[in-house]
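In: show me how the following folds:
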Amino acid sequence: MKHFKVLGSGCKNCENTAEMIEQAAKAAGVDVEVEKVTDMGAIMGYGVMSTPGVVLDEKLVHAGGVPAPEKVQEWVQG
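Out: The predicted model follows:
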């Protein structure tokens, strides 16, 4: 199972990013866990200055804006 963390304040872009990850995983038949992290200290701990950020298995893979659907599919299937 892949563990994703969506880093952000809970804004619409953060919600859309989490939903996109969940939908891509469902379409690919991949088990994922999506955790929403809103604590600014935890977000800063990953070095994210612009949200949403995405962490996959404790590795920062994206920051700043909603990721491209192709990129999300790559994370899920990769």
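
In: only C-alpha atoms for contact and neighbour calcs from this point on.
Out: OK.

In: who's in contact with the strand or helix carrying E74?
Out: E74 belongs to helix 69-77 when assigned by DSSP states H and E. Helix 69-77 has contacts (CA atoms under 8 Å, 6 or more residues apart in numbering) with 2, 20-21, 24-25, 28, 30, 56.

In: change it to 7 Å
Out: Helix 69-77 is contacted from outside by 21, 24-25, using CA atoms under 7 Å, 6 or more residues apart in numbering.

In: what comes up buried for that helix?
Out: Within helix 69-77, the residues scored as buried using 16 or more other CA atoms under 10 Å are 72-73, 75-76.

In: want to put them side by side, so please do this one too:
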Amino acid sequence: MKIEVLGTGCTKCKRMFDNVNEAVKKAGVQAEVIKVEELNEIVTRVVLMTPSLFIDGEEVVTGRVPTVNELVEILQGA
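Out: Here you go, the predicted structure:
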């Protein structure tokens, strides 16, 4: 599983990245977690609001920071 957190480095983006890493551990899934801060890459993905969460190339959350428990549920359903 490839998980990408897209954001320019704001506080919310950093919090989402931390929550995703914690959720991956809690869910016990194998995943590569990547932080994408390059504006060109974010624009290429047509992300209108950050932070944005992509799992295996599909946008699943945008414009908000989900809780760790919510992320665990998303990861277990992926």
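
In: picking that back up, the helix holding E74 of structure 1 against structure 2, how far on average?
Out: With mean CA distance after the TM-score superposition for structure 1, helix 69-77 of structure 1 departs from structure 2 by a mean of 2.2 Å once superposed.

In: distance from that helix to the middle of the chain?
Out: Averaged C-alpha coordinates place helix 69-77 of structure 1 at 11 Å from its chain's average position (CA atoms, centre = their mean, to the nearest Å).

In: do stretch 56-69 of structure 2 as well
Out: 5 Å.

In: next one: stretch 49-60 of structure 2
Out: 6 Å.

In: list the buried residues for it?
Out: So stretch 49-60 of structure 2, judged by 16+ other CA under 10 Å, has buried residues 50-55, 59.

In: helices along structure 1, start to end?
Out: Secondary structure of structure 1 (DSSP state H): helices at 12-28, 40-45, 69-77.

In: in structure 2, which residues correspond to the second one?
Out: Okay, so that is helix 40-45 of structure 1. Using TM-score structural alignment, helix 40-45 of structure 1 corresponds to residues 39-44 of structure 2.

In: what does the matching stretch contact?
Out: 6, 8.
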